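Asker: Below is the sequence, then the predicted model.
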Amino acid sequence: MVRAPRPRVCVRASDADADGDLEARLAREFRRRGIRSSLQQLEEEGPSAFKDPAKVVEFVMLCLQHREDAGLAQAFRFTSAAAGTQSFVHGVSDSTPRTSWVSGKVIGRFVSGVANDLAGFSRELRAEFPMLLACDAWRFASPPTTLSKEEDGWIVQFLLDVRKGGSAYIVAVRLLYDWGSWCFLIFNVKVLQDPGGDAALEKH
């Protein structure tokens, strides 16, 4: 089976410099050619089927890193619905209360924890996870780990290496598969340690 070559997008450095924003130029070029990246799909479609959990984490982290209040709204969007608000039929809406990243846990295949509206969720992230907001750089620190089988809830964990203000953090992000939206959603985040050091970290 021969695969068709992927379309390529070329942007001259001089053009990008003149415009001042290479990312914006690429996004416009993608739109012009009808090409959507997996991250663009996440923003346009929200939690829905066939979304790679790694891309969910990447999208949320990039939003928190670069988009301030709008980034918090996207992180809220890709967080597990609070207990009692999940639906196997309708998924989650943007206004559905979400589970606290601090207290979220899985009991019997369902998420449990403090319920937050967007305002409460934003306050919690600013108070508990300031290193994630406008961080200097971040990367995946290890391959994903499956913490439970599908029949037990299907939990996946990613470890992130996050740098901000000269400090380094290892952050664990846990996602549970949501059968209503057919998508992995974040339900718990924990700062594990500050490893220190000045190891090089490629910026996203």
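Answerer: Sure thing, it's come through.

Asker: From here on, just use CA atoms for contacts and neighbour counts.
Answerer: Will do.

Asker: I'd like the distance from I186 to A16, if you could.
Answerer: 35 Å (C-alpha to C-alpha, to the nearest Å).

Asker: Sorry, slip of the keys, the one I care about is Q40.
Answerer: Using C-alpha to C-alpha, we find Q40 at a distance of 20 Å from A16.

Asker: what are the ranges of the strands in this structure?
Answerer: Assignment of strands within the chain using DSSP state E yields the ranges 98-99, 105-107, 110-112, 115-116, 137-140, 145-146, 155-164, 167-178, 183-193.

Asker: Check which helices and strands the fourth one is in contact with.
Answerer: If I follow you right, that is strand 115-116. In terms of contact count using 3 or more C-alpha pairs under 8 Å, 6 or more residues apart in numbering; DSSP states H and E, strand 115-116 is assigned the packing partners strand 98-99.

Asker: Could you tell me how many residues sit around E45?
Answerer: Summarising burial for E45: neighbours were counted as other C-alpha atoms under 10 Å, giving 10.

Asker: try this one side by side with the last:
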Amino acid sequence: MTALPDWMRPPRAEGWFADDLDRLPEAPRHTELIDGALVFMMCPQHAWHSRTVSALKHELAAQAPAGLEADQEMTIRLDERNRPEPDVVVTTAAYDPGRTYFTPDVVRLVIEVVSPESAHRDRTVKLRKYAESGIPHYWRVEEEGGGRPVVHAYELDQPTRAYAPTGIFRGTLRSPAPFDITIDLDGLTPPGR
């Protein structure tokens, strides 16, 4: 075994805080903070995941009304101990070239495209944390047979700060929230594209 690099050692006994991520230039891309622990994307992404993320971001950016922006690979500072990085996020935030994260108050939709290594976090941990932070909409995208995506959509129930399922979409996703959206899901990653 080799020794851990210095940057992997928490700066304090309580672990890491959200602002610490901005001071870790040596950390791998897609480093998240969950409950004060660094989470690294150590497995290489599959082509299906990468294409699905890119296609969803493109579709949402093309359909979003003025005042909403779709981004990817940006963290959300949920609180001082949690800063996850969803695959796609739709926000009301104006473009800022120096931005390193969003805050929940500007986030309207979070999308996680499930990978084998992120499945538990995407299905349980992030579902709960995004809801508790007040983010109105959450989509979890899973791969079904033949590489077809299925979207599990949720909407926040404000009084309970928990998500209620609003639908499971195959083939085509049509939703009036967070804005009128129609997406040909099977067309996101067609064979040979």
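Answerer: Thanks, I have it. None of the values given here were measured: they were computed from a predicted structure.

Asker: Just the TM-score for the two chains, thanks.
Answerer: Once superposed, the chains reach a TM-score of 0.30 (TM-score structural alignment, normalised by the length of structure 2), with 106 aligned residues with a C-alpha RMSD of 5.9 Å.

Asker: So for I186 and A16 of structure 1, which sits in the more crowded spot?
Answerer: When neighbours are counted by other C-alpha under 10 Å, I186 of structure 1 and A16 differ, and I186 comes out ahead with 31 against 15.

Asker: looking at it, the more buried one is touching D178, isn't it?
Answerer: No. Taking contact to mean C-alpha atoms under 8 Å, the distance of 9.7 Å between I186 of structure 1 and D178 leaves them out of contact.

Asker: just checking, what's the longest helix in structure 2?
Answerer: Longest helix in structure 2, counting residues (DSSP state H): helix 47-63.

Asker: buried residues in it?
Answerer: 48-49, 52-57, 59-60, 63 (16 or more other C-alpha atoms under 10 Å).

Asker: What's the end-to-end length of stretch 126-139 of structure 1?
Answerer: Taking C-alpha to C-alpha, stretch 126-139 of structure 1 runs 20 Å from one end to the other.

Asker: count of residues packed around L125 of structure 1?
Answerer: Using other C-alpha under 10 Å, L125 of structure 1 has 20 other residues around it.

Asker: Check R128 of structure 2 too.
Answerer: The criterion is other C-alpha under 10 Å. On that basis, R128 of structure 2 has 15 neighbouring residues.

Asker: Please apply the same query to I170 of structure 1.
Answerer: The local packing count at I170 of structure 1 equals 20, with neighbours defined by other C-alpha under 10 Å.

Asker: I'd guessed it sits against V162; true?
Answerer: Yes. Counting by C-alpha under 8 Å, I170 of structure 1 does reach V162; the two are 6.4 Å apart.

Asker: Does H152 of structure 2 lie in a helix or a strand, and which?
Answerer: strand 148-157 (DSSP states H and E).

Asker: Does anything pack onto that strand? Which helices or strands?
Answerer: Under the contact criterion of 3+ C-alpha pairs under 8 Å, 6+ apart, the helices and strands touching strand 148-157 of structure 2 comprise strand 137-144, strand 162-170.

Asker: Provide the contact partners of the last one at residue level.
Answerer: Applying C-alpha atoms under 8 Å, 6 or more residues apart in numbering, the external contacts of strand 162-170 of structure 2 come out as 127-128, 131-132, 138, 149-157, 185-186.

Asker: before we move on, back to that, next, the buried residues of the strand holding H152 of structure 2.
Answerer: Buried residues in strand 148-157 of structure 2, counted by 16+ other C-alpha under 10 Å: 148-156.

Asker: Now for the residues you listed: which two are most distant?
Answerer: With C-alpha to C-alpha as the measure, no two of these lie farther apart than R148 and L156, at 26.2 Å.

Asker: Does V151 of structure 2 touch R140 like I think?
Answerer: Yes. Under the criterion of C-alpha under 8 Å, V151 of structure 2 is in contact with R140, at a separation of 5.7 Å.
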